[in-house]
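1. task: produce atomic coordinates for the following.
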Amino acid sequence: MSIVHPITSRQPHPDFLTHPAAIAWRRLRPGSDWPIAISILKQRCKSAIYKMDGAAPDGSAVVAKLVEGEPYSRFREDHSVLAGKWLGLLHSLGSRVVAASQLPHRGPVHYLAHLRAARQRLRTDLKVLDLPPGQSAVFAAVIAQCNLLESHWSQLEKWDALLPSTFIHADFKPKNAVIRAGPDGPAFFSYDWELSGWGNPAIDIAHVNLSAYRSAAEEFGPHLDPDALQLTALLGRIYLRLAAFAWESHKMDPRWELSTEHLSIYQEEMAAAIAAAPWERKTNGHGTVASLQVPDEAPRKGIPGANSVANLMIKTLEVALSRSRGRKVRIQKLRRQACIATESFQSERLRASLNSGEVLPIFLKDLNPAHQTEAARKVREFDLAQSYRELHVYQGILSRIQLGTPELYAVRWEPERGIFWLFLEDTGNSRLRECRNFAKWALAARWAARFHFAIQALPASQTAFLPKYDRAHYQEVANQIEQTLPTLQSADSRVVAQALDHFTGQIDWLSALPRDLIHGQYFGRNIMLRPRNKERPIAVIDWETAAFGPGTFDLVSLASGNWTDGQKQTLYRAYFEECKTKTGFHGNWNEFCTELREIELYQALQWIAWWRNRSLSFNFGKWIRELSRIMRSHPAMSLRS
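-> Model prediction:
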C-alpha cells in the first residue's frame, strides 16, 4: 500500500508571482514551495543568475542557473554525435508542438536584420573612429562580406526553404551545453533558451554530426535529403556568423580591442563558409563570387610621453566620444588630478583638450572595490555588486531619461585587469549640502518627484537587476539590528530596542507600499549644483545604492538632518505638490505624512545597522540622535525615559 503525502506550499510573496526565476522553477517542479527571497548572484549582458532561498524541497536555496557536467566540445566526434541525435529528436518532435510556431521567427528576415545592423554600426565606427590599420581591415572585411551576402540573399532564402520550420534553440554553442554520465551512457543537456524560436534548423545543426542528426530526425519525421542537409548546415554557419557580427558590433564599446579580435575570427570563419557555398552565377555579367578585398589605412602614431594608464584613458574616451558625436574626436592633451574629497571610491578629475579646441571636464570614477577609500572599507563589502549596479543604472536607465543626471561619456570595464572605470560629466565642486539657499533644497525635492515618475515609463526588463525593498529586505534590517543590540551602550540600546519593536510590527505594511526606482542615498552630499545652468541646475551622483523602494525614502533622506519642522514640511510639500502637478498623483496628505514617519524611522534604523556602533564612526551617534527625534514626534510611540 502506498502512502501519498500532500504537498503544502507557503503563500508566495506578490513580487515572486511575476519573477522569471520563480516562474521557471515552479514550472519545472510543480508543487514546489515559492522562494522566501530572491537575490542576483551575477548580472550579465544577456542574462542573470538568481539565488532562490527556501525553494528546494528540503528548504535550501536553489540557484536558477546551475549546470553540471562535462563541457560540450564540437571538435570531439562523440560529443558531435550526441548533439546531432539530441537535435534530431528536438527538431522532429518540436515541429509538432503548435505553441512553438508562435515563438519569434528565426528565418531569413531575422538574420538579414542582423546583417544590416552589424554593417551600419561598423560603417559608423570606420567613419568616426581613428583605428589602427589592422582593426580597420577587419571592419572593412566584415562590411564587404555583409554586402556580398545581401547581394545573394535570394539564394540564402532558397536554402532556408529546403527544410521545414520547427522549434529551434537558436543559440546552440559549446558554452550552452554539457555532457552528463547516465545509467544508459553519456547524455546531452542544453540550456540558455532565451533566443529559442521557430525556423529552419540550420543555425542549430551548423557544427554537429549530420549522419547522427539525420538518423534521429527520420525516426519521427520525414526522410531528409543528405545534400539538402549539408547545404542547410552551411547556411547555419553563415547565420551563426551574422549573429556574431551583430553581437560583437553592438558591444564594441568599451571593449573594442577584444571585440575586434572576435570579429577577426568570425570574419575568417565566414570567409570559409562563403568559399564553400555553391553560389549561382550572377546573370549581370560580373561572374561568380569574387574574393574580398579590404582597404588599407595609415597607422596612427602614439601620443608622445603618455604613460600606459593615461594612454588607455585617452583611447577609451576617443572611441566613446567619436561614437556619440558622430565624428572623429582626438584628445591632444589629458590633465589628471586626484580627488581628495571622495567618500567611497577613488576618483580623478580629468581635463581633455580635444582637437576641436574644446576642453572637456570629465569625472573618472574607479569602481574597483580594491580602490575604495579607507573609510569605505570599514563598512562596505569587498565585492562588485554595487559597482555593477551603478554601471547598469548609468547605461540602461539614466541615459534614457532627460533629467540632468551626469552624462556618461565612456566606460572601461575589464575585470581580468582590475579596470572598472566610469567617465562621467564633471558637474563641478558645489554640493547641495553646503548650500544655504533653501530654495535649492526644495528644487531637489521636486526633482525627486519627477525622477520617480519618469522611471515608470521604462520597461521592467531594463530595471530587473535592481534589488527591491520587500519583506525580506526589511526583515534583514531588523535581523541586523537585533545582532547589533548586545554591543551597544545601554542608553543607545534602549532607544534602538524600542524603535525596533515598533519597526518589526510595521514590516508587512512597509512591504505593501508602492515602489519606485530610488537613489537610495539621496542626501545633499550626492546632489551637485551646476553653476549658471537654469535648465539643468542639479545633478544627482553616486548611484550604486539604487533600488526599488518607496519614493518617500529619497525624500526623507533629503530632509534628514538639522532642519526645523517647518523646513521639513516645506520639503515634503514640494515633493507632494510636484507629484500632483506633474504626475497626476491623487494621494491624501495625511496618509502621505504617515508614510513619511514610518520611512523616517526605518531609514534611521538602517543607518544604525550600517554604522554598528559609536567606535566605528561619529555617524552612528548622528543617527541615534535622528532616531530619538523621530520617536519623540511619532504619534504611535514616545521615547520612554
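2. only C-alpha atoms from now on, for both contacts and neighbour counts.
-> OK.
3. touching, residue 485 and residue 496? I think so.
-> Yes: if you go by Cα atoms under 8 Å, residue 485 and residue 496 touch, sitting 7.5 Å apart.
4. and those two? Which one has more around it.
-> residue 496 (22 against 19; other Cα atoms under 10 Å).
5. my guess is the more buried one contacts residue 487, does it?
-> No: using Cα under 8 Å, residue 496 is not in contact with residue 487; the gap is 11.7 Å.
6. stretch 119-126: which residues count as buried?
-> Neighbour-count burial for stretch 119-126, with 16 or more other Cα atoms under 10 Å as criterion, is recorded at 119, 121-122, 125-126.
7. let's see this one next, to set against the first:
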Amino acid sequence: MTRPALNQDRDDLLFERVAQIVADTFGRRSTIAAIYRKRSEYSSFYASEILSVQLDTGDELKMFLKNFGSYPDPKDAMEQRRNRELHVYRDILARASLGTAKYYGSVWDEPEGPFWLLLELVRGIAVRHCSFDYWVEAARWLGHMQGYFYQNSGLLQGHEFLIQHDGPFFRSARERAFRAVSQRSPDLGKRLAAALSPYDQSVELMMRQPKTLVHGAYRPAEILVDASERPARICPVDWEQAAIGSGFYDLAFLADGFKSPQLEQILDAYCTEAANCGLQVPDQGSAKHIVNCYRLHKTVTWLSQSFDRKFPEKDVMKLVSMAEKLAGLVLSNRTACVP
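-> Have a look, this model is predicted:
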C-alpha cells in the first residue's frame, strides 16, 4: 500500500481518519491503495484540497478537505467559526436529507490543530454563474430547508454554537457601525446616526419573525448548483455563521440587487415553499418590507467593519448613502427596493 501524497506526523492522522471513512463507506475489507491530494480550485479564505482515495478494489472516493488552519490573515472569532461549521455539518445537517454536502468526518486537535473538515465533493458551480432560473431554485431550496427546521425545531435545541439573531445581535451592529464611521469621518457618523432612527423599529420587526435555521451568509458565491441532477441539486456551503433567526435574513442576501419582476419571483419561490413546509410567511408586500429591514442590517454590518478593514472612503460614503435609502423605506413602510 502506498501513500504518495501524504507525509508523516499530522498527515498520519488524516490517513487514519480516511481509513475509518473508507471502512464505514465500503466495508471493513476495503483497503486503501493510494491517497492523492491536490489544491481545490475553490480554495478561498481557507485552503482546501481534493482527496482522491483509491482502493484495491478499483473503487475511488473523492472528498473535499477544508483546512481551517491555513489562511492568509485571521478573522474575528475564528475558533467559534470553525467549530460552528463542524457542528452544523456533523450534528444538524447530517440528520436531515436536504442535499447539503455529506459529512464524512474530521481531524480536529484543539488547540493547535490540525482542523480538517472532510465532506462530500459536490460537483457544481456557484449560482452567481448560473441563469436566473437557478436563483429561483436556490430561493425555493431555502424555503424548504427553513420550513423543515421550523417544523423540526428540536434538531436545533441545545446547540449553543449557533449564533442567536436577537436584540443584542442587531443593536450591537448599529453601535459598532456608528463608531467605525465616526472614526473615519464625524460628519458621516452624524449622517449615519440620523439615518438609523428607524433601526429599532426594524429590529423589533425582525425579531418577531418565526425562528428557524439560518445559513448566515446565503450569498450567490456560497450556493453550489449541480445541474446534472434532476431536479438540480442546490448545495449551500460555508456554514460558519449559522444561526437561529428568520429565514428572511438569508433571503436578503440572495435577493439583493433584483428588481421587479425577478424580485417577486424569488420572494414567491421562497414563501411558497416555506409555507408548504409549515413555516408561517407574510404576504408578498410585507415580505419585501422585511427583506428591506434585513438589507438595512446587512449594510450596517458592513459599515461596522469599515474602519478595521480599511474600506476606502468612497465605499464608506456609498454604504452610508445606501443605509439612508434603506432606512427611508423602512420608515415609510414602502415595499419598493432600492435601485
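8. so what number do they get for TM-score?
-> Here the TM-score for the pair of chains, by TM-score structural alignment, normalised by the length of structure 2, is 0.85; 330 aligned residues with a Cα RMSD of 2.9 Å.
9. closest one of the buried residues of stretch 119-126 of structure 1 to residue 397 of structure 1?
-> residue 121 (22.0 Å; Cα to Cα).
10. burial count for residue 184 of structure 2?
-> Neighbours around residue 184 of structure 2, by other Cα under 10 Å: 17.
11. what's it aligned with over in structure 1?
-> Matched to structure 1 by TM-score structural alignment, residue 184 of structure 2 sits across from residue 488.
12. got a list of what the counterpart of residue 537 of structure 1 in structure 2 touches?
-> Residue 537 of structure 1 maps onto residue 233 of structure 2 when the alignment is built from TM-score structural alignment. Contact analysis of residue 233 of structure 2 by Cα atoms under 8 Å, 6 or more residues apart in numbering lists 99, 224-227.
13. turn these into a markdown table, including distance to residue 140 of structure 2 and secondary structure.
-> Formatted as a markdown table, the contacts of residue 233 of structure 2 follow (distance: Cα to Cα, whole Å; DSSP: H, G, I helix; E, B strand; the rest coil):
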| residue | distance to residue 140 of structure 2 | secondary structure |
| --- | --- | --- |
| 99 | 13 | coil |
| 224 | 14 | strand |
| 225 | 13 | strand |
| 226 | 15 | strand |
| 227 | 15 | coil |
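14. and the two most separated of those?
-> 99 and 227 (13.0 Å).
15. what residue is smack in the middle of structure 2?
-> residue 217 (3.5 Å; Cα atoms, centre = their mean).
16. onto which residues of structure 1 does stretch 89-103 of structure 2 map?
-> With TM-score structural alignment as the criterion, stretch 89-103 of structure 2 aligns to 394-408.
17. ends of that stretch, how far apart?
-> 7 Å (Cα to Cα, to the nearest Å).
18. now do the helices in the stretch 451-600 of structure 1.
-> Assigned by DSSP state H, counting those that start in this stretch, the stretch 451-600 of structure 1 shows helices spanning 460-463, 471-484, 490-505, 507-511, 552-559, 565-583, 589-611.
19. helices or strands up against the second one?
-> Just to be clear, that refers to helix 471-484 of structure 1. Helix 471-484 of structure 1 is packed against helix 490-505, helix 507-511, helix 589-611, with contacts defined by 3 or more Cα pairs under 8 Å, 6 or more residues apart in numbering; DSSP states H and E.
20. pull out the buried positions in it.
-> Applying 16+ other Cα under 10 Å to helix 471-484 of structure 1 flags 471-472, 474-475, 477-478, 480-481, 484 as buried.
21. ok, now the shortest one?
-> For helix 460-463 of structure 1, a neighbour-count test (16+ other Cα under 10 Å) marks residue 463 as buried.
22. cool, and the fifth one?
-> Within helix 552-559 of structure 1, the residues that qualify as buried are 552-559, counting by 16+ other Cα under 10 Å.
23. who touches the alignment partner in structure 2 of residue 367 of structure 1 in this structure?
-> Mapped onto structure 2 by TM-score structural alignment, residue 367 of structure 1 lines up with residue 68. Listed by Cα under 8 Å, 6+ apart, the contact partners of residue 68 of structure 2 are 46-47, 82, 114-117.
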